[in-house]
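Enquirer: I would like the atomic coordinates for the input below:
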Amino acid sequence: MAARVVLVDPAGRVLLFRGFDPARPGATWWFTVGGGVEPGEDLRAAALREAREETGLDLAELRGPVWRRLANFSFDGRRYEAEEWFFTATATGPVDTSGFTELEARTVVEHRWWSAAELRATSEVFYPARLPELLDGLPDHPDGPPLLLDDREPAP
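Expert: Presented below is the predicted three-dimensional model:
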């Protein structure tokens, strides 16, 4: 299980990281802040911890979960079936990636802020694939039941 954060800046842009699978270093994709839930940790605590570790930000307000995504993917030669729960928050400071794990430091190439329009126009790969549409709909379901994204959406 994973907790992810759709971190949006005051301009409405979402923070994404670009990374790669060590087993396939030539293929990169963009993804949201977040990662695995540790034993005994609840989803909200995991989302806050992951955001702090990956961005250096202590989030004042975390909304959701707003989406739930099921994905099948390979990473570093292993197959995963992931259940990802997405929260949303507003960024209030610069991003600091010095808290990355060793694996993140090796496999995350860069980060940047994307508008929904930029995501629609790019040929870059990003996950979840419906992110531009979902960003447009954030105000419509900030604290209701999570929207189930495409069941078993393919991931890298």
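
Enquirer: alpha carbons only for contacts and neighbour counts from here, please
Expert: Fine.

Enquirer: A helix includes F73, no?
Expert: No - counting by DSSP: H, G, I helix; E, B strand; the rest coil, F73 is not part of a helix but strand.

Enquirer: so it makes contact with R79?
Expert: Yes - F73 is within contact range of R79, at 5.8 Å (criterion: CA atoms under 8 Å).

Enquirer: So between the two, which is more surrounded?
Expert: F73 (14 against 10; other CA atoms under 10 Å).

Enquirer: please give me the structure for this one as well, since I'd like to look at both together:
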Amino acid sequence: MEKIFESREKRELTKKFESMKSIGDVENLAEYEAKNWIEKSRRLEYEKKKAKEQAKVFDELDEDVFVSEDTKKAKDYNLRYSGADLTGLTVQHDIRDIKEGTTILTLKDSSLRNAQDDVLESSEVVSLEKSREFIENRKRKKVYNGMLF
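Expert: Prediction:
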């Protein structure tokens, strides 16, 4: 039974390799390899170019199809956003704590029960304050020296 499977596999392999050219069949091997390499590189370059064009077309379609009217209105609103929209908001931090340059302020989490004004805070400043507090707490802790009292 095994010999039948081996002979069948051998027959399939010989059929497969009969259609291929061997090194001896090619007259000028270097020219053949160079020609194949050039064709392959041109084909790959063409495929990359086509893929970029397709990606660009799909991106444009995605923008048209998946961007809702609300999102478009929000983009328009962001363009018209001004300092007058910040009235009634307070900043939690002291001006000295905020670094020069661009600082992103976000709305501070608050519960719905506390109907206070909206407060803006910087996540960087909050993390610095927490680290300072941690360091101070570490300094205040007494060091365990092995004695119970």
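
Enquirer: where does the TM-score land?
Expert: In this superposition the chains share a TM-score of 0.19, using TM-score structural alignment, normalised by the length of the second structure; 50 aligned residues with a CA RMSD of 4.8 Å.

Enquirer: Can you mark which positions in the host helix or strand of A51 of the first structure are buried?
Expert: Counting by DSSP states H and E, the element that carries A51 of the first structure is helix 43-55. For helix 43-55 of the first structure, a neighbour-count test (16 or more other CA atoms under 10 Å) marks L43, R44, A46, A47, L48, R49, E50, A51, R52, E53, E54, T55 as buried.

Enquirer: Any chance of the residues you listed in TSV with distance to R120 of the first structure as columns?
Expert: TSV is the format used below for the buried residues of helix 43-55 of the first structure (distance: CA to CA, whole Å):
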residue	distance to R120 of the first structure
L43	29
R44	29
A46	29
A47	26
L48	28
R49	30
E50	27
A51	25
R52	28
E53	29
E54	25
T55	24
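
Enquirer: Against R44 of the first structure, how distant is the nearest residue to F20 of the first structure once chain neighbours are set aside?
Expert: With sequence-adjacent residues excluded and distances taken as CA to CA, 6 or more residues apart in numbering, F20 of the first structure is closest to T28, at 4.6 Å. T28 of the first structure sits 28 Å away from R44 of the first structure, taking CA to CA, to the nearest Å as the criterion.

Enquirer: Kindly provide the distance from P65 of the first structure to E84 of the first structure.
Expert: From P65 of the first structure over to E84 of the first structure the distance is 10 Å, taken as CA to CA.

Enquirer: Quick check: which helices or strands does the helix holding A51 of the first structure pack against?
Expert: Applying 3 or more CA pairs under 8 Å, 6 or more residues apart in numbering; DSSP states H and E, one finds that helix 43-55 of the first structure contacts strand 2-8, strand 33-36, strand 78-90.

Enquirer: Now the element after the last one, going C-ward?
Expert: The reference is to strand 78-90 of the first structure. Sequence-wise, the next helix or strand downstream of strand 78-90 of the first structure (DSSP H and E) is helix 102-107.
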